[in-house]
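Peer 1: here are the coordinates; sequence isn't available:
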């Protein structure tokens, strides 16, 4: 092989590699919700995966968690119907979250959702958690047919899922929607 061909190969490889270089860190400083490292996962995969409910984008769309999506929709409907105001409309929730999608995405190690998918998931998951906590604290009376409050195993599995590292929402999202839905914003 002559020096000219070697030079072309080096230049091509350098050009290819240069095209792959990143101008910014692959993990923004705001990244705070990560996947569990494979070194921990290898001992027991199931310990780190939700069994009942997916919260946030890292397990979004997992087939065995789809049954809870209907319950999330019911909880959102309950929240919207309880005290409808301009501030507690679905449109207001969507608007409050839509402007923060980039900030939300930066909180996660990896996200492969469109803006609309991210907004829908954040509104649905956040309102589910807010409504669940209000029902648990009996700020809102649970419905007699609510499966979470009718079966103790469901509450236990749900609590475990909500504590998983990969099954989290950014705090500012929960706070923003909580403040919009708080009937008494200045409790004493």
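Peer 2: Perfect, thanks for sending it. Fair warning: this is a prediction, and the values are worked out from it, not measured in the lab.
Peer 1: contacts and neighbour counts: CA atoms only from here.
Peer 2: Noted.
Peer 1: show me the contacts for the one residue sitting closest to the centre of the chain.
Peer 2: What sits nearest the mean C-alpha location of the chain, by Cα atoms, centre = their mean, is residue 56, with 1.5 Å. Neighbouring residues of residue 56 by Cα atoms under 8 Å, 6 or more residues apart in numbering: 121-122, 125, 167-169.
Peer 1: before we go on, here's another structure to hold up against the first:
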């Protein structure tokens, strides 16, 4: 980026150096906060299909894409499933909502691109998508027997979701997932687990992607 100088008059070396320092401070602050970037347009042109989600929008960068809206109802259903695991569902939802609103500004600053959605819209995206991801990751390591579920009873869905969740532009900040998991899956919740901790989002994510990498698709918690 190029600095702005007065249209007329000389700029002293001291003033010029001060502008350099200010700009370095801005760059440093952004480099710390920004962690979710867009794929450069020129790179997308090489193979656009490889860099765009196929069935689900995660985060604000592809929110509203007409081709991805068919999954919206499933995201809300998975959020409901996650909340229903708790005996005090309304309390859990209230705690999740308050947590998301407290994190909204920090989450917004995590995106290199300016987010077009207002506070309430972005908070909704973070809440629904975050709960969807957590429940998806947990379902992937459980013996799932709900025949009405579209995702786990279609052989092509999980590989496609792995592709979409791994994309650079299909992300929400990791700290959002950590906060939601801590609220929705309390440590006193008893589940039979043998392969992965249900209380660590990193472990759940690694398991979800390693099933594909290791070929152990039949392994269950």
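Peer 2: Okay, I see it. Since the model is a prediction, treat every value here as computed from it, not as a measurement.
Peer 1: one step back: tell me the one of the contacts of residue 56 of structure 1 nearest residue 42 of structure 1?
Peer 2: Each of these was checked against residue 42 of structure 1 using Cα to Cα; the closest is residue 167, at 18.6 Å.
Peer 1: what's the counterpart of the closest one in structure 2?
Peer 2: In structure 2, the residue matched to residue 167 of structure 1 (TM-score structural alignment) is residue 170.
Peer 1: residues near the closest residue to that match other than its chain neighbours, how many?
Peer 2: Nearest non-adjacent residue to residue 170 of structure 2, counting by Cα to Cα, 6 or more residues apart in numbering: residue 58, 4.7 Å away. Neighbour count of residue 58 of structure 2, defined by other Cα atoms under 10 Å: 25.
Peer 1: can you tell me the SS state at residue 58 of structure 2?
Peer 2: On the three-state scheme (DSSP: H, G, I helix; E, B strand; the rest coil), residue 58 of structure 2 is labelled coil.
Peer 1: does the match of residue 167 of structure 1 touch residue 162 like I think?
Peer 2: No. Using Cα atoms under 8 Å as the test, residue 170 of structure 2 is too far from residue 162 to be in contact (10.9 Å).
Peer 1: between these two, who's got more neighbours?
Peer 2: Taking other Cα under 10 Å, residue 170 of structure 2 and residue 162 do not tie; residue 170 has more neighbours (23 against 13).
Peer 1: residues in contact with the more buried one?
Peer 2: Residue 170 of structure 2 touches 53, 57-59, 61-62, 164, counting by Cα under 8 Å, 6+ apart.
Peer 1: residues in contact with the longest helix seen in structure 1?
Peer 2: Identified as the longest helix of structure 1 according to DSSP state H is helix 115-136. The contact list for helix 115-136 of structure 1, computed with Cα under 8 Å, 6+ apart, reads 55-57, 72-73, 75-76, 79, 93-94, 97-98, 101, 140-142, 169, 173-174, 177-178.
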